[in-house]
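[1] Below are the sequence and a predicted model; questions follow.
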Amino acid sequence: MTTPDDAGTPAPDDTPRYGQRGPQPPEGAAAPGGGAPVPPGAPQPGQYGQPGQYGQPGQYGQPGQYGQPGQYGQPTPNAWGQPQYGQQGQYGQQGQYGGPVQPGYGPPSFAGRPFAPPANKPGIIPLRPLTLGEIFDGAFGAIRSNPKVMLGMSATVIAVATIVGMALGALVSGIFAPQLARLETELGSDVQVLTDMLPLLGASLVTGVVLALALPIVNGILITSVGQSVVGRKATVGEVWAQVRSKVWPLIGFSFLTNLVVYVATFLYVGLTILGFVGDVGLGIVVLLLGFAGWAVFLAWFIVRTLLIPPALVLEGQGFRSAVVRGWKLTRGAYWRTFGISLLAYIAVSVIASIVVYPFSALTTFLVTDTFGILALTAVAQIISSVVTSVFLAGVVSLLYIDVRMRREGLDVELTAAANEHAEHGTA
């Protein structure tokens, strides 16, 4: 698919293709379309795909910056308020693509707005700014479009991590079993409940640590699959792993740092509350209430501001520091929308996961009494809950990232080109 540089003149044959990086203008040369010269050190437009390798899962790249508004890299608003590439006098004139529609062009629509043709939808979402329903529908559509990766691969990683965690927890409990038996003999039945619960508690703690290492990897796998499904491409397990493999440690490191911040904030809140009650009961109540409000506000702000860092890390292929800065900037000015959608998604998936896991919890409470049976059912419940939660939330977060970039950077243009290129090669 080519894009005219000026009215009636086709684009040169070296237009960047899906998976390739086209020729870039030298520093100081005029930008395509007659714009301002390319400033030295300006970033180049990102490409959706690995350079020179069609068929490999790629990254969403950085938005181009050279040129004047309406040229490559700079979006101009069209009649529907969406970013659109093109200059006035080309695509973008009144009555043409991207510009205000003259009276009589197309049938009228409700509220007096001009007729808007349906957006291109090569994959799970239409390539335009998304609504809440489209984000949720796209998250489910990503599962339907590639269940082998979204469910099979993620469930395998979570299951292995859960089983390993439970096994290590049982091993640690077995090591301390003689000490627990001696303690029960000395203190009698007063500590029997405690000694019975310690193996389960130890297994849960170890499983939590192992899952903390595995879930960031699962998140990267899911984000990669969703990114490919947006352009109508069904990535294989090997392609997904090839893109995620180099990001494993950055993803784990990011998860560790964010959890550390949450734990430190929680520790400070609990510590200050205890000190307040030690000094005076009234002061303790004040610190308890005000501290909780401050703790909740801080965590909500911090989690939302860092929510789009994993998609930037995986889909753009950036380094750790660049991805952190990039994800932080993407949420600037979009906090409340990101907060509302992500909170609603978390509440919905939590309710679904609770309903799915409830039968296993009931079995461990009323029917199963031996330790091995409780551990087995707990592991199954943990796997199901983690898969349901991770798959849906990763889809929502990925689509929030793509939505922000379509609204601000005209990513829909790049995605449309990638989808057309994939369609051409797929039908060839």
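    Nice, thanks for sending it over. In this text the structure is predicted, and so the values were computed from the model without any measurement.
[2] okay, CA-based contacts and neighbour counts for the rest of this
    Fine.
[3] Quick check: what element follows the host helix or strand of residue 327 along the chain?
    Per DSSP states H and E, residue 327 falls inside helix 320-330. Later in the chain than helix 320-330, the nearest helix or strand by DSSP H and E is helix 335-366.
[4] about what we covered before: can you give the contact residues for the helix holding residue 327?
    The contact list for helix 320-330 (C-alpha atoms under 8 Å, 6 or more residues apart in numbering) reads 250, 305-313, 401, 404-405.
[5] Show me the one in those residues that has more neighbours than the rest.
    Tallying neighbours with other C-alpha atoms under 10 Å puts residue 312 at the head of those, with 29 neighbours.
[6] Off-centre distance for the helix or strand harbouring that one?
    Of the helices and strands defined by DSSP H and E, residue 312 is found in helix 309-315. Taking the mean of its C-alpha atoms, helix 309-315 sits 7 Å from the chain's own mean (C-alpha atoms, centre = their mean, to the nearest Å).
[7] which residues touch it?
    Helix 309-315 is contacted from outside by 58-61, 219-220, 223-224, 227, 243-244, 247, 251, 318-320, 323-324, 326-328, 397-398, 401, using C-alpha under 8 Å, 6+ apart.
[8] want to compare, so here's the second one:
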Amino acid sequence: MKDTPGWASPGSAPSDGQEPGASGPAEPTDRPGATEPADQPGPDPQGPGANWSKEQPPPGQWSAPTGSASPGQTPPPPPPGPGWGGRPPGGPNGPGGYGGYGPQGGWGGGWSGAWGGPPPAAKPGVIPLRPLGVGEILDGAVSTMRTYWRTVLGISLTVAVVTEIVVILLQGLVLNDTATSETLNDPSASLSEITRAFTDAMVGLGVVSLITLIGQVVATAMLTTVTSRAVLGKSVTAGEAWRDARPQVLRLFGLIFLLLVIAVGIVFGGTLPGILVALSGSGGLGGALAVLGGLGAGVVALWLMIRFSLASPALMLEKQGITKSMSRSVKLVRGSWWRVFGIQLLATVIANIVASIVVIPFTLIAAAFSGDGIVGFFNGASSGLGWTFLIISGIGSVIGSMVTFPITAGVTVLLYIDQRIRREALDLDLARAAGLQGYGTETGSGS
């Protein structure tokens, strides 16, 4: 155990030789063989201590009789002072702060008699400054959205509206190819026609996904700044968030693009042997080999993406380069892969469920107002995506993005902060940045 102020046991001398935060007389020690302070009364030779029985119960399971001990015998310690029966005076950052351990060598020893456990950590913003649980990370992301809703929803709404307008225009003017959908739904179409239609559909999906990704990157960059300030209990406007994030946005694009290239390259490399076998004439064997290789490569890609999942906040908050932020993410995730994966998966599922509750009704309403109705929409008999369908469904997508952007970005940033608290005692720097006086000397670090 580190013998530093805030971690030393009450009654033992800290590293600087003084009791941290002591404002009154020192507590007498209860360790065997320890010397009493000079201002305590000595043994009374006239007391009744000589009449005590020679056989006594084990120490710590009996109450000392009143009176003084016999000569040469150490008297029992006096009752605990006011710092042991309740909250110490001055709060977590005042004299006798909450950071010390109890007399039994653990958190429960000094505090369990009064209120059952260690005092709460300092919480200047949306999270306490200590290692976080899963619920606290999710709650911190939601609390950021709720407390600073003007900034968070303003950023999310602006980015989602601009992104969706571009997507609607592309789908309505460029990508709305009726022949492609008819070919894919035609069971008598030739293989070449199906291949051409499938390629066109994938190109359209890729363009839409790229536009959506650009919006997500911009929103994540700005919301990272908002969440990091919310941890300190400080607000930030959308303009301030953009000015802080703008120098790193191009690097963030480069990071996201590099991660996509890595993931796609790994999956393509896993399926390539099966594709080559299929092209050589063994279609069934090649297909099976491609599926197995793709699954294995997908697992490897997922493993790498989780290891790099904290690179985005590292790049934005530490002002790092692309490769340096990736190495920082690997260092922070090392030994916690399953925890980081589980929290991010849970956050993604929750965000998508909430977004689907909004998007699905708008999609059904849009289908009802389209020319073929809901039945034609579900049967795939639609003659194309009309403007009515695109606009109504786009409104639902905007509302859904206003939920998914803050949750996913907030959870990623808080995971990054949590890992740095656990590994690098970032809570000390955060406490000083939040203006908590004496946090590093009277409250133990959460690392």
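    Nice, thanks for sending it over. Quick caveat: nothing in here was measured; it's all calculated off a predicted structure.
[9] Mind putting the contacts of helix 320-330 of the first structure into JSON lines with distance to residue 337 of the first structure?
    Listed next are those as JSON lines, based on distance: C-alpha to C-alpha, whole Å:
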{"residue": "250", "distance to residue 337 of the first structure": "27"}
{"residue": "305", "distance to residue 337 of the first structure": "12"}
{"residue": "306", "distance to residue 337 of the first structure": "14"}
{"residue": "307", "distance to residue 337 of the first structure": "12"}
{"residue": "308", "distance to residue 337 of the first structure": "13"}
{"residue": "309", "distance to residue 337 of the first structure": "16"}
{"residue": "310", "distance to residue 337 of the first structure": "18"}
{"residue": "311", "distance to residue 337 of the first structure": "17"}
{"residue": "312", "distance to residue 337 of the first structure": "18"}
{"residue": "313", "distance to residue 337 of the first structure": "21"}
{"residue": "401", "distance to residue 337 of the first structure": "12"}
{"residue": "404", "distance to residue 337 of the first structure": "10"}
{"residue": "405", "distance to residue 337 of the first structure": "14"}
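[10] Look at residue 121 of the second structure and give its secondary structure.
    Following DSSP: H, G, I helix; E, B strand; the rest coil, the label given to residue 121 of the second structure is coil.
[11] and the next element down the chain from the helix or strand in which residue 197 of the first structure is found?
    Element membership for residue 197 of the first structure, per DSSP H and E: helix 192-230. Going down the chain from helix 192-230 of the first structure, the next helix or strand is helix 237-244, by DSSP H and E.
[12] what's that following helix packed up against?
    On a contact count with 3 or more C-alpha pairs under 8 Å, 6 or more residues apart in numbering; DSSP states H and E, helix 237-244 of the first structure meets helix 192-230.
[13] Any buried residues in the helix it packs on, and which?
    Neighbour-count burial for helix 192-230 of the first structure flags 195, 199-200, 202-204, 206-208, 210-230 (criterion: 16 or more other C-alpha atoms under 10 Å).
[14] Residue 124 of the first structure is in contact with residue 227, isn't it?
    No - contact status for residue 124 of the first structure versus residue 227: not in contact, 9.8 Å apart, counting by C-alpha atoms under 8 Å.
[15] What's the local residue count around residue 382 of the first structure?
    Look at residue 382 of the first structure: counted by other C-alpha under 10 Å, it has 22 neighbours.
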